[in-house]
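J.: predicted model and sequence follow; I will ask about them next.
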Amino acid sequence: MESQALTPDQLKALVRTVPDFPQPGIQFRDITTLIGDGAGLSASVAHLAAMAREAGAQKIAGMEARGFIFGAAVAVQLGVGFVSVRKPGKLPVDVIGIDYDLEYGKDRLEMDPGAVSDGEQVVIVDDLIATGGTALAAVKLLRTAGARVDNALFVIDLPDLGGAERLAAAGVDVAALMDFAGA
């Protein structure tokens, strides 16, 4: 079967669910089984690239680490640049950064402010949206650097955790290849 012929429902079947990880009651959606399947990875990237093209992406941004996998592959398919949004202390140049809340603590994202041009249309691509904290921080960081960020694309949405709504409230259209209801 050609990878582009795999539907989002077929891709969803490639995602492994691990019960009670990282704590009891959580149904962890393990994307490593999807990225370990050549046709599944290729189809996921093709679907995301089509959505990013439709959104007018001039660059793709991805957050460390799984956002690098999908985002860089989408950027290659589109022939556009990739902006890495990094964990602290990973870039050898002066950076801009943002601190944000996580479900279980705090974190920080950083980027090279020269990675985007004023008004450049940047589409965020990541593996999963849950509460939306990391994606929302990336949107704010990219906008601070001058980018227009109107779209964020994900392989998986966990809609019960509200991340897509948080991004929508910030003026970002959200799309995902699949969703998993429940915790």
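T.: Done, it's in.

J.: could you use CA atoms for every contact and neighbour count after this?
T.: Noted.

J.: and for the closest residue to residue 180 other than its chain neighbours, the neighbour number?
T.: Among residues not flanking residue 180 along the chain, residue 158 sits closest, at 5.3 Å (CA to CA, 6 or more residues apart in numbering). Counted by other CA atoms under 10 Å, the residues lying close to residue 158 total 21.

J.: dropping in the other structure now:
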Amino acid sequence: MNLQDNIRIVEGFPKKGISFKDITTLIRDKDAFKYAVDKIAGYLKDKNIDVVVGPEARGFLFGAPIAYTLGAGFVPVRKQGKLPYDTLSIKYDLEYGSDVLEIHKDAINKGDRVALVDDLLATGGTTSSVVKLIEQAGGEIVTIDFVIELTDLKGREKLKGYDVLSLIKYDI
């Protein structure tokens, strides 16, 4: 299956100059969504993953069903102020601004084998920040997996030394 056929491109969103890769059309298509989840889960099946971490909010869409498929736990990473318990936090830069992400302090046990799953790798700012949170919590990053990678933004360079998988690659 060619997953690119299921991605809608929206020019100028969320601001002028951005070519947004919209995954809502992929997750709407039951076959494409299942295929994407199964491809990543298949890649992870023999890696002894304890928890899958998904950053807000589109990482939830792929991370949770992948965790379920693997029989692993799921840990959300949320924007500041959205988690109800004690958190670790980190400020990070986006392609078009900055934000703060948080994870519960007790969400990951020391030595947990972690798969970080998200919809998109762009500049790598969000992902490298989540990696720092996971490692600060005591987790071991086994692999970082994406549905889409925007190769021209060179986000993979911020993830050197980590196993990185992306199902779809775009040169923007």
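T.: All right, it came through fine. Since this is a predicted model, take the numbers as computed values, not measurements.

J.: any idea what the TM-score is?
T.: Superposed pair, TM-score by TM-score structural alignment, normalised by the length of the second structure: 0.95. Supporting alignment: 172 aligned residues with a CA RMSD of 1.3 Å.

J.: how about the residue nearest to residue 180 of the first structure, what's its match in the second structure?
T.: Superposed on the second structure with TM-score structural alignment, residue 158 of the first structure falls opposite residue 150.

J.: that older thread, distance check, the residue nearest to residue 180 of the first structure against residue 182 of the first structure.
T.: 7 Å (CA to CA, to the nearest Å).

J.: then residue 51 of the first structure?
T.: For residue 51 of the first structure, the distance to residue 182 of the first structure (CA to CA) stands at 26 Å.

J.: which of those two has more residues huddled nearby?
T.: Legend: neighbour count by other CA under 10 Å for residue 51 of the first structure and residue 182, higher for residue 51 (20 against 10).

J.: and for the alignment partner in the second structure of residue 22 of the first structure, the neighbour number?
T.: For residue 22 of the first structure, the aligned position in the second structure is occupied by residue 14, per TM-score structural alignment. Neighbour count of residue 14 of the second structure, defined by other CA under 10 Å: 11.

J.: now the one 5 residues further on
T.: Residue 19 of the second structure is flanked by 14 other residues according to other CA under 10 Å.

J.: tell me the contacts of the nearest residue to it once chain neighbours are set aside?
T.: If the residues on either side of it in the chain are set aside, residue 19 of the second structure comes closest to residue 11, at 4.5 Å by CA to CA, 6+ apart. For residue 11 of the second structure, the contacting residues are 17, 18, 19, 20, by CA atoms under 8 Å, 6 or more residues apart in numbering.

J.: looking at the residues you listed, which has the most residues close by?
T.: Busiest of these [other CA under 10 Å] is residue 20, holding 16 neighbours.

J.: surely it meets residue 13?
T.: Yes - using CA atoms under 8 Å, residue 20 of the second structure is in contact with residue 13, at 5.8 Å.

J.: just give me which of the contacts of residue 11 of the second structure are shared by the first structure.
T.: Mapped onto the first structure and checked by both residues aligned by TM-score structural alignment, their matches' CA atoms under 8 Å, the contacts of residue 11 of the second structure keep the contacts 17, 18, 19, 20.

J.: run a quick neighbour tally on the nearest residue to the second one once chain neighbours are set aside.
T.: The spatially closest residue to residue 18 of the second structure, leaving aside those adjacent along the chain, is residue 12, at 5.0 Å (CA to CA, 6+ apart). Applying other CA under 10 Å, we find 11 other residues in the vicinity of residue 12 of the second structure.

J.: ok, residue 12 of the second structure to residue 19 of the second structure distance?
T.: For residue 12 of the second structure relative to residue 19 of the second structure (CA to CA), the value is 6 Å.

J.: hey, where'd the helices end up in the first structure?
T.: Taking DSSP state H as the test, the helices found in the first structure are 8-12, 32-35, 38-54, 66-78, 133-144, 163-169.

J.: quick one, which of those gets closest to residue 104 of the first structure.
T.: For residue 104 of the first structure, the closest of these is helix 133-144, at 11.2 Å, according to CA to CA.

J.: one step back: any chance of a markdown table for the helices of the first structure, columns distance to residue 108 of the first structure?
T.: Output for the helices of the first structure, formatted as a markdown table (distance: least, CA to CA, whole Å):
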| stretch | distance to residue 108 of the first structure |
| --- | --- |
| helix 8-12 | 30 |
| helix 32-35 | 24 |
| helix 38-54 | 26 |
| helix 66-78 | 15 |
| helix 133-144 | 8 |
| helix 163-169 | 18 |
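
J.: residue 149 of the first structure -> the second structure?
T.: Superposed on the second structure with TM-score structural alignment, residue 149 of the first structure falls opposite residue 141.
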